[in-house]
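[1] quick one: sequence plus predicted model below, questions after.
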Amino acid sequence: MPKVGMKAIRQAQLISATLTVIDRVGLAEASLSAIAKQAGVSTGIVSHYFGDKNGLLDACMRQILLDLYLAVERQRRAADNTPEAQIRAIIDGNFDLTQVAAPLLKTWLVFWTNSLHQENLQRLQRINDRRLWSNITAQFARVLPHEQARAAGGSIAALIDGLWLRMTLAQKPMTDGLEQARSLCYQNLALWLATAR
């Protein structure tokens, strides 16, 4: 009889192991056996909980997206309820220290790349993109006309994604560029808000 709560523990353990293995050897070399070895379990346990490598990658991305959502929500709850403060909180959540651990960064790149070819990951990517854009756009819509709010939301969402990509590919640790990334986003935000006055 399995222990109560063991499924959640095992799944979290295997997701963490997957991030570590992808960081170390890349997706192509991240076999179920390498992941199982990293987690200290049998390959059968991985298959039992996730089916195959695609199922495990899907679960990893769901966890990463949940963690990102929670980071953004934590920032938004702490911010004032003005459009500027809420958009700054969304920016801060996307560049939160919880989002820049090395294994996580490479998995994001794997996710983006594989979402071009795997329908389940493509769907998750669309949800993530849509959430970011719509949350920013909703705040801009409080002070800008509809079409301008949509353009402003798209601008900041693209800037966040572009900065993430550049920092992930950089040779130095991503934490070195966090303040600059936030600052660039804040500057873009200020330019859009200036058109509302």
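    Nice, thanks for sending it over.

[2] drop to CA atoms for contacts and neighbour counts, all remaining ones
    Noted.

[3] mind listing the strands for the chain?
    For the chain, applying DSSP state E gives no strands.

[4] do a quick rundown of the helices in it.
    In the chain, helices defined by DSSP state H lie at 6-25, 32-39, 43-50, 53-78, 83-94, 102-114, 119-140, 146-169, 178-194, listed in chain order.

[5] here's the one I want to compare it with:
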Amino acid sequence: MPKVGMPDIRKPQLVNATMAVINRVGLHAASISLISKEAGVSTGIINHYFGGKHGLLEETMREILRQLSSTIISQLKPIPVDAHQQRINAIINANFEGFQAESKVAKTWLAFWSYSMHDVDLNRLQRVNEKRLLSHLKIELKALLPKEQAEVVAHGIASLIDGIWLRGTLNPEGIDANKARLIINDYLDKQLTFYAKVSRFQGI
């Protein structure tokens, strides 16, 4: 976390510089020197406020997660609380549109995923993000499915989001948001249809 007193103008400047450098040269080659040069600041500022590259990477990921959370909330806000499938679609869309779909953000996410396997702080951020996504999905799915089935489908959708995101990041053409929605909605529709048939058969 940045130290108290970090000028607000500097944080987005350094976060954007970090993502730009990772996008250009990768995480391991993204040195404090390159990031400070990209941001137009001295290396001392980064070391002072973030304690080095690790602290800056953590703040960068926090900002990406904040942006994702904000996008999900803003997309859900105008949708009626009982329009559950529409709200699920909004959650899906938020993961593939706008800021999250930018090349520099996608490559930073990919670097973060690989790095978080070996870093306690970054792994914790990843777990928080995973739990937040599952929580959003389960709230809506529990209105459409029994609790146990809602849990399974929520994990299925989250897995599809991650998988499509990973494949899209590795694709030179980037993430195809329309195809992502089609794939995930096809899975969701099949799950809802299957349970509806089971319920009728069992007389539920």
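    Structure received. Only a predicted model underlies this, so the values are computations on that prediction, with no experimental measurement involved.

[6] of the helices of the first structure, flag the one that's most buried.
    helix 83-94 (a mean of 22; mean count of other CA atoms under 10 Å).

[7] what angle do that one and helix 119-140 make?
    Orientation check (axes from the mean of the first three to the mean of the last three CA atoms, to 10 degrees): helix 83-94 of the first structure against helix 119-140 gives 150 degrees.

[8] helix 83-94 of the first structure vs the second structure, mean deviation?
    Here the mean offset of helix 83-94 of the first structure against the second structure after fitting is 0.8 Å, by mean CA distance after the TM-score superposition for the first structure.

[9] which residues outside that helix are in contact with it?
    Applying CA atoms under 8 Å, 6 or more residues apart in numbering, the external contacts of helix 83-94 of the first structure come out as 68, 71-76, 79-80, 135-136, 139-140, 142-143, 160, 182, 185-186, 189, 193.

[10] and Ala149 of the first structure? What does it align with in the second structure?
    Alignment note (TM-score structural alignment): Ala149 of the first structure maps to Ala150 of the second structure.

[11] now do the contacts for its match.
    Per CA under 8 Å, 6+ apart, neighbours of Ala150 of the second structure: Lys138, Leu141, Lys142, Leu144.

[12] from these, which is closest to Gln13 of the second structure?
    Nearest to Gln13 of the second structure among the contacts of Ala150 of the second structure is Lys138, at 35.7 Å by CA to CA.

[13] which residue lines up with that closest one in the first structure?
    By TM-score structural alignment, Lys138 of the second structure lines up with Thr137.

[14] quick check: the gap between the closest residue to its match other than its chain neighbours and Asn135 of the first structure.
    Closest residue to Thr137 of the first structure apart from its sequence neighbours, by CA to CA, 6 or more residues apart in numbering: Gly153 at 4.4 Å. Gly153 of the first structure sits 8 Å away from Asn135 of the first structure, taking CA to CA, to the nearest Å as the criterion.

[15] thanks a lot, see you next time.
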